[in-house]
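1. predicted model and sequence below, questions to follow.
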Amino acid sequence: MKHFLLVLLLLVSSPAFSQDLAVGQPMPAFTVSNEQETIKSLNLKGKVVLINFFATWCGPCMQELPQMQQFWTAHKSNKNLVVLVIGREHSQSEITAFKAKKGFDLPMYPDEKRTVYSLFATQYIPRNYLVDAQGNIAYTSVGFEQQEFNRMTSKVEELLKRAQR
């Protein structure tokens, strides 16, 4: 019995059984909506997509979001890039108030019941997923470190150059 439980524990904790999406996997199908628009992931093929999951109470998220805002400001005119900043367990009214308080114009979407988040991961924020123009996960990160954020934005630039060819 002990042996069976040990094998079961190893299987369940194995990365193969993890629900967190990894590089190379396809982006799952989902829909996000805010006051201005509804985005369906199935309509994003051919674009580079940066998905950020955050919460307003999350310290590392509060470090990362101003960086994300700067990135968005520099790239929002690029039609080959879609940025989705998704508030895990936040309502539209919370997102609207947060954006106003922080002065952000990032495209933010509520995910009050973790409907979208649960397709990508089981825990931890901030969390980023970068999707290539073919619809596959090209980069992932958890937490916030400036160096890691810089690596991610460099990868975005690389994917955008490929998408424009």
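-> Good, I have the coordinates.
2. going forward, measure contacts between C-alpha atoms and count neighbours the same way
-> Will do.
3. wasn't Met152 part of a helix?
-> Yes. Note on Met152: a helix contains this position according to DSSP: H, G, I helix; E, B strand; the rest coil.
4. count the residues that sit near it.
-> For Met152, the neighbour count with other C-alpha atoms under 10 Å is 20.
5. the one 4 residues further on too?
-> Counted by other C-alpha under 10 Å, the residues lying close to Val156 total 21.
6. I'd say it and Ala133 touch.
-> No. Counting by C-alpha atoms under 8 Å, Val156 sits too far from Ala133 to count as a contact (10.8 Å).
7. next, show the common contact partners of those two.
-> Jointly contacting Val156 and Ala133 under the rule C-alpha atoms under 8 Å, 6 or more residues apart in numbering are Val48.
8. can you pull out the strands in this protein?
-> Counting by DSSP state E, the chain has strands at residues 31-33, 38-40, 48-54, 81-88, 108-111, 127-131, 137-142.
9. now those strands in JSON lines, with mean neighbour count?
-> Output for the strands of the chain, formatted as JSON lines (neighbours: other C-alpha atoms under 10 Å):
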{"stretch": "strand 31-33", "mean neighbour count": "15"}
{"stretch": "strand 38-40", "mean neighbour count": "12"}
{"stretch": "strand 48-54", "mean neighbour count": "25"}
{"stretch": "strand 81-88", "mean neighbour count": "22"}
{"stretch": "strand 108-111", "mean neighbour count": "25"}
{"stretch": "strand 127-131", "mean neighbour count": "24"}
{"stretch": "strand 137-142", "mean neighbour count": "20"}
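10. try it against this one:
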Amino acid sequence: MKKLLATLLLLGLVGYGLWQVLAENNEKTTGLAIGNAAPDFELKTLDGKSIRLSELQGQKVILNFWATWCPPCRAEMPEMQNFYEKHNKDVEVFAVNLTSQDSRDKVHSFIKENGLTFPVVLDEEGDVLKLYKISPIPTSYIIDSEGIIRHKYVGPMTYDQMVELTESMK
């Protein structure tokens, strides 16, 4: 009888441990590490339209942090526009301007001069900059269609790098 009780207790503990592991694997951990769900945020475009990152779930996303005063960021934007024009059915480009370190007028002029057509939102208070612990810029997160971070890229990306990083995930 003691052996039976000990066996049942052991099976119960093993079952509980297995249940805990499965429960943890089914929950998405939010954070900045590869494999975590990307932290959600909402910012506005120059024309006042609010966009929430989670609204883009269901498609791949390049989440890019940039500023007009940053030479590598400026060099990356034409590459990003080229990528967006060719891949916007499969991948959304979502650019966060660090407006807390920039001005709305400069952002507006830059977008117009460079013919940017992908969504650009303004981080006027620097909250998303802090949330994503961005330093240096440009920095991009490549997020899969389920909202999971698959890559982090620090520095300016080329068109080919954008293609490679987005095609390497589901």
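-> That came through, no problem. Because the structure is predicted, anything quoted here is derived from the model rather than measured.
11. circling back to that earlier point, can I get the strands of the first structure in CSV with distance to Lys101 of the first structure?
-> Shown next, in CSV, are the strands of the first structure (distance: least, C-alpha to C-alpha, whole Å):
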stretch, distance to Lys101 of the first structure
strand 31-33, 21
strand 38-40, 23
strand 48-54, 16
strand 81-88, 15
strand 108-111, 14
strand 127-131, 22
strand 137-142, 25
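12. which one, of these, ends up nearest to His3 of the first structure?
-> strand 137-142 (33.4 Å; C-alpha to C-alpha).
13. thinking again about what came up before, quick one: closest of the strands of the first structure to Val7 of the first structure.
-> Of all the strands of the first structure, strand 137-142 sits nearest to Val7 of the first structure, with 28.1 Å by C-alpha to C-alpha.
14. matching residues in the second structure for that closest one?
-> Aligning strand 137-142 of the first structure against the second structure (TM-score structural alignment) gives residues 149-154.
15. distance from that stretch to the first structure after superposition?
-> Superposed on the first structure, stretch 149-154 of the second structure shows a mean distance to its aligned partners of 0.6 Å (mean C-alpha distance after the TM-score superposition for the first structure).
16. looking at the strands of the first structure, which is nearest to Ala163 of the first structure?
-> strand 48-54 (7.5 Å).
17. how much does that closest one stray from the second structure?
-> When the second structure is overlaid, strand 48-54 of the first structure sits 0.8 Å from its aligned residues on average, using mean C-alpha distance after the TM-score superposition for the first structure.
18. show me the contacts for Ala55 of the first structure.
-> When contacts are counted by C-alpha under 8 Å, 6+ apart, Ala55 of the first structure touches 61, 87-90, 125-126.
19. and which of those is nearest Val32 of the first structure?
-> Nearest member of the contacts of Ala55 of the first structure to Val32 of the first structure, counting by C-alpha to C-alpha, is Gly87, at 10.6 Å.
20. map that closest one onto the second structure.
-> Aligned by TM-score structural alignment, Gly87 of the first structure pairs with Asn97 of the second structure.
21. residues contacting that match?
-> 65-68, 107, 120-123.
22. same thing with Ala33 of the second structure?
-> Contact analysis of Ala33 of the second structure by C-alpha under 8 Å, 6+ apart lists Ile149.
23. look up how far Ser93 of the first structure lies from the counterpart of it in the first structure.
-> Under the alignment (TM-score structural alignment), Ala33 of the second structure maps onto Ala22 of the first structure. As for Ala22 of the first structure, its distance to Ser93 of the first structure is 32 Å (criterion: C-alpha to C-alpha, to the nearest Å).
24. likewise Thr140 of the first structure?
-> 28 Å.
25. ok, Ile137 of the first structure next?
-> The gap separating Ile137 of the first structure from Ser93 of the first structure is 30 Å, by C-alpha to C-alpha.
26. got it, and Ile125 of the first structure?
-> Distance from Ile125 of the first structure to Ser93 of the first structure, by C-alpha to C-alpha: 21 Å.
27. when the two are compared, which one has more neighbours?
-> For Ile125 of the first structure versus Ser93, neighbours defined as other C-alpha under 10 Å are more numerous around Ile125 (21 against 12).
28. so that one is in contact with Cys58, correct?
-> Yes. Between Ile125 of the first structure and Cys58 there is a contact under C-alpha under 8 Å: 7.5 Å.
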